[in-house]
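# quick one: sequence and predicted model below, then my questions.
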Amino acid sequence: MKNILVPFDFSALAMHALGFAADIAAASGGQVVALYVLNVAPVFGANLDSHGYGNNTAAMRADPGREAAARFEKVRQQLKGNIRPGFRVERGLLHQAILRVIHETEADLVVMGTKGSSGLAELLVGSNTEKVIRTAPVPVITVHKALTVSSIRNIIIPTAADSGQQHLMRQIKALQAFFGARLHVLYVKTPDEKESDKALTDILESYAAVHQLSDYSTHVTHAPTEEKGVLKFSKRIPDSMIAMGTHGYTGITHLMLGSVAENVVNHTREAVWTYRLPGARS
């Protein structure tokens, strides 16, 4: 967590994300870049510049960027601690700009403020946060409120105890070491699950042993869906972050299968760390 990217729009949620990212950078010896995206739609017609925008809009596009930079300088001065985030202005669609800047800056973490989405927007479009979670090649932490590194004392790991998750668990163990947190390995037992709670607990203990977990506990909770089980359990664990892998489904596959991780991000008040699993489709 040395090169942290924070999508930034001057909202309260973005300020929460920036503050948390700065605190992480201070603890890791890293740096933070805030990304402000001008969502300017191309103009189709004559007199286009080399980027497909009307030539007469160049000055108009430059002014918002300069105004944002001046405004961010005031934000920078208000931040506590020694971290002084960089500031970058891009144009285009937000999630595409984020992915581009991740590669250009070699960011290893994205921290985003989100209010989630629900209803028809969640089903058909989803939020920019969801799109980043599905496609980002690095971990993404979503926050809904102000946080500090010291406020994260527990990490909840919802799992089906699948094999082949060595890379994900290495990432989560590094996350645990950074925060000095206790792990809570969680299995959500839905109505179609036939195994007993005892059998599921034994599976979780074996899973923990395979991945050589320390300072952990295992839990089985009952719920109609995996998402509801994670949300219910997280309310019982104070000062927590939820850590989940995501398969990164997009298009029609996403509409059919969705993602438990994205649903949790949309409906929890806790911080959520997500990581697109190796081999996931984007």
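Perfect, I can see it now. Just so you know, these numbers come straight off a predicted model, no measurement behind them. Numbering: from 1, shown residues only.
# make it CA atoms for all contacts and neighbour counts henceforth
OK.
# show me where this protein has its strands.
3-7, 31-38, 86-91, 109-113, 140-143, 154-158, 182-189, 216-222, 240-246, 271-276 (DSSP state E).
# adding distance to residue 63 and mean neighbour count, write those out as CSV.
Conversion of the strands of the chain to CSV gives the following (distance: least, Cα to Cα, whole Å; neighbours: other Cα atoms under 10 Å):
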stretch, distance to residue 63, mean neighbour count
strand 3-7, 19, 25
strand 31-38, 11, 22
strand 86-91, 11, 16
strand 109-113, 25, 27
strand 140-143, 30, 26
strand 154-158, 43, 24
strand 182-189, 47, 22
strand 216-222, 52, 17
strand 240-246, 38, 24
strand 271-276, 35, 25
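# closest to residue 76 out of those strands?
Residue 76 lies closest to strand 86-91 among the strands of the chain, at 8.8 Å (Cα to Cα).
# which elements pack onto the closest one?
Secondary-structure packing of strand 86-91 (3 or more Cα pairs under 8 Å, 6 or more residues apart in numbering; DSSP states H and E): strand 31-38, helix 58-78.
# run the chain-centre distance for the first one.
Between the mean C-alpha point of strand 31-38 and the mean C-alpha point of its chain there is a distance of 15 Å (Cα atoms, centre = their mean, to the nearest Å).
# can you report how many residues neighbour residue 62?
Neighbour count for residue 62, taken as other Cα atoms under 10 Å: 12.
# any idea how far it is from residue 248?
34 Å (Cα to Cα, to the nearest Å).
# this is the other structure I want to compare:
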Amino acid sequence: MKHREGGPCPVLAGHQKNSGRDYTNIVYASCLNQNERAFAQAVKNTQAMYNSKVHLVRINTPMNFQPDHDVRRIMQEFARKLGLKDFTMNIYNDRSEEEGIQHFASSINADLIAMATLGRTGFAQFLVGSIAEDVVNHLSRHVLRYVTS
């Protein structure tokens, strides 16, 4: 989805209406890409609005594994460059990114999951699918999604 200036914009998706619920715990699932600056601002705005804690998480999978010490160093630099405040840094191991996000969000009783995803279309979307779509379809939590190029 694109906003008026032609760039990406965040989209809130979920199965239920918010019904006045606060987003006190926000999971920020990230591949730690510096191109997430605009999305990080949307997460920070949501955090400020609800006085939330952000739980930055990197999901380690067998096919996309990185040592904890490397991920923590990259995560600290990512958070510093994006100006994140009141956050935790988490590395969660699971069989897939979708399962890891779901299990981590459940383990901290998250109210909202924020994800920046690569915009795939056509055959690439068919082959790879969308982690964000899978998370939205399998959880009752709201997902704040941002598609990047």
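Perfect, thanks for sending it. Small disclaimer: the values here were computed from a predicted structure and weren't measured.
# re the thing from before, can you lay out the strands of the first structure as JSON lines showing distance to residue 23 of the first structure?
What follows is the strands of the first structure, written out as JSON lines (distance: least, Cα to Cα, whole Å):
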{"stretch": "strand 3-7", "distance to residue 23 of the first structure": "11"}
{"stretch": "strand 31-38", "distance to residue 23 of the first structure": "10"}
{"stretch": "strand 86-91", "distance to residue 23 of the first structure": "15"}
{"stretch": "strand 109-113", "distance to residue 23 of the first structure": "11"}
{"stretch": "strand 140-143", "distance to residue 23 of the first structure": "13"}
{"stretch": "strand 154-158", "distance to residue 23 of the first structure": "17"}
{"stretch": "strand 182-189", "distance to residue 23 of the first structure": "20"}
{"stretch": "strand 216-222", "distance to residue 23 of the first structure": "25"}
{"stretch": "strand 240-246", "distance to residue 23 of the first structure": "15"}
{"stretch": "strand 271-276", "distance to residue 23 of the first structure": "14"}
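# quick one, which of these is nearest to residue 202 of the first structure?
Here strand 216-222 is closest among the strands of the first structure (Cα to Cα), at 9.2 Å.
# for the closest one, name the packing helices and strands.
By 3+ Cα pairs under 8 Å, 6+ apart, strand 216-222 of the first structure packs against strand 182-189, helix 197-210, helix 226-234.
# Provide the aligned range in the second structure for that strand.
The alignment of strand 216-222 of the first structure onto the second structure (TM-score structural alignment) covers residues 87-93.
# circling back: turn the helices and strands packed on strand 216-222 of the first structure into a markdown table, columns for distance to residue 19 of the first structure.
Listed next are these as a markdown table, based on distance: least, Cα to Cα, whole Å:
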| stretch | distance to residue 19 of the first structure |
| --- | --- |
| strand 182-189 | 23 |
| helix 197-210 | 33 |
| helix 226-234 | 23 |
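# so residue 142 of the second structure touches residue 21, yeah?
No - contact criterion Cα atoms under 8 Å: residue 142 of the second structure and residue 21 do not qualify, at 10.7 Å.
# distance from the chain centre to the match of strand 216-222 of the first structure, please.
For stretch 87-93 of the second structure, the distance to the chain centre is 12 Å (Cα atoms, centre = their mean).
# that one vs the first structure, average distance?
Averaged over the aligned pairs, stretch 87-93 of the second structure sits 0.4 Å from the first structure after superposition, using mean Cα distance after the TM-score superposition for the first structure.
# identify all contacting residues around that stretch.
53-61, 68, 71-72, 75-76, 100, 104 (Cα atoms under 8 Å, 6 or more residues apart in numbering).
# again with stretch 97-107 of the second structure
27, 29, 59-61, 92-94, 113, 131-132, 134-135, 139.
# now the residues you listed as JSON lines including distance to residue 35 of the second structure?
Formatted as JSON lines, the contacts of stretch 97-107 of the second structure follow (distance: Cα to Cα, whole Å):
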{"residue": "27", "distance to residue 35 of the second structure": "18"}
{"residue": "29", "distance to residue 35 of the second structure": "14"}
{"residue": "59", "distance to residue 35 of the second structure": "18"}
{"residue": "60", "distance to residue 35 of the second structure": "20"}
{"residue": "61", "distance to residue 35 of the second structure": "22"}
{"residue": "92", "distance to residue 35 of the second structure": "22"}
{"residue": "93", "distance to residue 35 of the second structure": "24"}
{"residue": "94", "distance to residue 35 of the second structure": "25"}
{"residue": "113", "distance to residue 35 of the second structure": "19"}
{"residue": "131", "distance to residue 35 of the second structure": "18"}
{"residue": "132", "distance to residue 35 of the second structure": "17"}
{"residue": "134", "distance to residue 35 of the second structure": "23"}
{"residue": "135", "distance to residue 35 of the second structure": "22"}
{"residue": "139", "distance to residue 35 of the second structure": "27"}
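# which of those sits closest to residue 82 of the second structure?
residue 29 (14.4 Å).
# which residue lines up with the closest one in the first structure?
Residue 29 of the second structure maps onto residue 158 in the first structure, by TM-score structural alignment.
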